[in-house]
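Q: Build me a model from this:
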Amino acid sequence: MNFNLIEEQQMLQDSLRRFLTNEYTFEKRGRTIESGKGLDPAAWQAFAEMGLLGFTFPEEHDGLGGDAVDTMLVMETFGRALVVEPYLATVVLGGGLIRDAGTEAQKATILPKITAGEHFMAFAHSEPGARYNLSLVTTSADKDGEGFVLNGKKTAVLNGAQANQLIVSARTDGKTSDERGISLFLVDAEIAGLKIDDFATHDGQRTAELTLDNVRVGADALIGEAGAALPLIEKATDLAIAALCAEAVGAMEALNAATLEYLKTRKQFGVPIGKFQVLQHRMADMFMATEEAKSMAILAASEADSDDRESRRRAVSMAKTMVGQCARKVGQSAVQLHGGMGVTEEMFAAHLFKRLTMINLQFGDASYHLGLVSDQLLEGAA
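A: The predicted model follows:
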């Protein structure tokens, strides 16, 4: 596999890194988190002007026609700066579902507005008790004339309160865990009967709980074929996992850099502690773990756009497993090498560790995805 970036990709990544270094400071990020708004409008508009918000959308809808590898470049760079803006929720999940399954009218209406930085989306799929089971959906969508009436609850909706429009999964047919019978609907954030409870997460991001009480939507709110949404949900989830793996790699690289700088400046017995060989060995292990994770993140990105369900899901699960394990190793080592300072709010390293911990839990932790890979291997050997 060729791990080298083409010239245009390298130029984009370099430009984005310079912007984040100069304009997206640790202090400014802190103020964005404290505001409770979930984003800095100026930063979001800058992302739009750089073309990042429409990177993977078709050119006919004001996009640049990119793929999951381009998303990887953006998310890895975002991970280095711990960007909190809702790129994953709006562009990768919400915009990705419209791109892959929306009607021409939905694409023409929504995608250009996302690209321009004028529209925010969220994907409301997870439910209480479902954990990582994508087919467990109890939210109902009953036919009502030409439209539908939605009732149910959704949990852990990334940037749900920041969205103008949500994509909600609901069951139009079948039993609770049936793979068939799940549909996707566009729901406006201000619609009657929808309650959104917003709160901050451990790592400074925003998430929400949704309650749908007789929410009425028209027939034009349906995304894709009724009852056949699970493959779309699986692919959207795999694209999100690949993006998170890339973000984790960026965060690990930043954590390594911060830790190395600390070892060079912190003195004990009159010399920098980086002179101690045992700490040098620990630092080398951290760099090796990051390189291992990066290789798997590239694998995930290269397979995330594939329509081969089994191959795609296996590659993504393998990457999520390795990245989760490496992130834990790097994060815990960094905290130990920083000493007590490594868990204080004043240290960038502490915030990087928090984000890595949360990434491991999103869309299935390392243990869960290791189980999926093991099951696939056993089925193949049977």
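Q: Please count neighbours and contacts with C-alpha atoms only from this point.
A: Will do.
Q: What is the burial count for Gln280?
A: Gln280 is flanked by 15 other residues according to other C-alpha atoms under 10 Å.
Q: what helices or strands is the helix or strand where it lies leaning on?
A: Using DSSP states H and E, Gln280 maps to helix 277-303. Under the contact criterion of 3 or more C-alpha pairs under 8 Å, 6 or more residues apart in numbering; DSSP states H and E, helix 277-303 touches helix 68-81, helix 230-265, helix 309-338.
Q: Make JSON lines out of those and add mean neighbour count and distance to Asp375.
A: Shown next, in JSON lines, are the helices and strands packed on helix 277-303 (neighbours: other C-alpha atoms under 10 Å; distance: least, C-alpha to C-alpha, whole Å):
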{"stretch": "helix 68-81", "mean neighbour count": "24", "distance to Asp375": "26"}
{"stretch": "helix 230-265", "mean neighbour count": "23", "distance to Asp375": "17"}
{"stretch": "helix 309-338", "mean neighbour count": "22", "distance to Asp375": "10"}
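Q: Tell me which of those approaches Phe353 most closely.
A: Among the helices and strands packed on helix 277-303, helix 309-338 comes nearest to Phe353, with 5.2 Å by C-alpha to C-alpha.
Q: Would you mind giving the helices and strands packed on helix 277-303 as TSV with distance to Met286 added?
A: Output for the helices and strands packed on helix 277-303, formatted as TSV (distance: least, C-alpha to C-alpha, whole Å):
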stretch	distance to Met286
helix 68-81	16
helix 230-265	7
helix 309-338	5
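Q: Let's compare: structure for the following, please.
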Amino acid sequence: MPLILTEDQTMIRDSAEGFFRDAAPVAAMRKLRDADDATGFDRGLWKQMAEMGFAGMLVPEAHGGAGLGYVAAGVVQEAAGRNLAMSPLLATAILAATALSAAGTPEQQAQYLPQIASGERLFALAADEKARHDPRHVATRAEPSGNGFKLNGAKTFVLDGHVADTLIVAARTAGADDDADGITLFLVDAKADGVTLQRTSMVDSRNAARLTLADVQVDGADVLGTVGEGAKLLDRILDAGRACLAAEMLGVSAQSFETTIDYLKQREQFGQKIGSFQALQHRAAHLFCEVELARSATLRALQALDADDDRAAMYVSLAKAKSGDVAKLATNEAVQMHGGIGMTDDVDVGLYMKRARTAQETFGDLAFHGDRLASLMGY
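A: Sure, this is the predicted structure:
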């Protein structure tokens, strides 16, 4: 499969880049950060994104979406990463849309997918419970109760959880805390009795939440997928998020690189443009090659998800690991080549560094995906 965008995907990329550049520049992110905005994003911007079709990229046309696939979602996410745009795109339009499209009942799909595509309903995935990403560790319990279950437990790092209307919660219906078998996913009303959400602000000024569940009653109709067989579904949802996060980090890396190159062409030292210094040219050339490698790995992962390739998980872990490593390199180099001013809030490169660090840790860092990749390859 060629590692290039189709004509339609190129048009989506160009449209997304223009939209985020004009409607959601870095200045908009700074404004939200400085105001300590409780929502964490601009709801007006999210409405515009829905009107552009970005919220429904993974929603089938039958439910009001565009059904464009993961490559299209990735190029939009990359454009958002270039501008550090803050929105529910990842939590709602990618994670939740994947979950409901893959495993929702006809009734669940008819109810929720049109609301995702229109931007009316926000979702959040509640999976992690430990300080570091470990989706197999699920201590939250779902005990049979009436015609459904009662949920008890706690989750951490629930992206956009504080503003979500509906939560997708991983809970254990059988087995020990670290077993793959016995995990079930549930759709939970964020305002249900026993649900407590505490907003937390991260280093990149985005929001997550801590979730506590105390005797939260859910019905059998709230089960997403099959009882006790949610581990594979959870992996599928997370892989969609990981691939699109890799695309976002690619945007962070590419914009950091381009901003730095522009600076090297302008900054003078000893009467010369610093871009003429061979040592900096070598570092810039190396960074360019690394960004392009990350681009190839990310596009291959997105294509594999669209093709439902049996090796998609392997490609996704490779892309997430590579893009995270390159984003770290790109933002480090951006700060260093800017010199002292790169450490201040007067320029944007420090903001890109913070986003790169958070995205790199989200849904598994380099070590997690290196280990997962080795396991998938049989080592």
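Q: one step back: any idea which of the helices and strands packed on helix 277-303 of structure 1 gets closest to Leu88 of structure 1?
A: Checking these against Leu88 of structure 1 by C-alpha to C-alpha gives helix 230-265 as the closest, at 6.9 Å.
Q: how much does the closest one stray from structure 2?
A: Once the two are superposed, helix 230-265 of structure 1 sits an average of 0.8 Å from its aligned residues in structure 2 (mean C-alpha distance after the TM-score superposition for structure 1).
Q: could you check the angle helix 277-303 makes with that helix?
A: Relative orientation of helix 230-265 of structure 1 versus helix 277-303 (axes from the mean of the first three to the mean of the last three C-alpha atoms, to 10 degrees): 160 degrees.
Q: Give the other helices and strands that helix 230-265 of structure 1 contacts.
A: helix 68-81, helix 96-101, strand 271-272, helix 277-303, helix 309-338, helix 348-361.
Q: for the second one, packing partners?
A: Contacts of helix 96-101 of structure 1 with other secondary structure elements, assessed using 3+ C-alpha pairs under 8 Å, 6+ apart, are made with helix 104-115, helix 230-265.
Q: Buried residues of stretch 50-60 of structure 2, list them for me.
A: Ala50, Gly53, Phe54, Ala55, Gly56, Met57, Leu58, Val59, Pro60 (16 or more other C-alpha atoms under 10 Å).
Q: From those, which land in helices?
A: Ala50 (DSSP state H).
Q: Same list (the buried residues of stretch 50-60 of structure 2) but as CSV, adding distance to Lys265 of structure 2.
A: Supplementary listing: the buried residues of stretch 50-60 of structure 2 in CSV, determined by distance: C-alpha to C-alpha, whole Å:
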residue, distance to Lys265 of structure 2
Ala50, 38
Gly53, 38
Phe54, 35
Ala55, 38
Gly56, 40
Met57, 38
Leu58, 41
Val59, 44
Pro60, 46
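Q: Can you report how many residues lie near the closest residue to Asn207 of structure 2 other than its chain neighbours?
A: Computed as C-alpha to C-alpha, 6 or more residues apart in numbering, the closest residue to Asn207 of structure 2 that is not its neighbour in sequence is Ser201, at 4.7 Å. For Ser201 of structure 2, the neighbour count with other C-alpha under 10 Å is 14.
Q: Also Gln205 of structure 1?
A: Count around Gln205 of structure 1 with other C-alpha under 10 Å applied: 22.
Q: residue contacts, the nearest residue to it once chain neighbours are set aside?
A: In this structure, Gln205 of structure 1 finds its nearest non-sequential neighbour in Val84, 5.9 Å apart by C-alpha to C-alpha, 6+ apart. Neighbouring residues of Val84 of structure 1 by C-alpha atoms under 8 Å, 6 or more residues apart in numbering: Arg29, Ile33, Gly38, Leu39, Gly204, Gln205.
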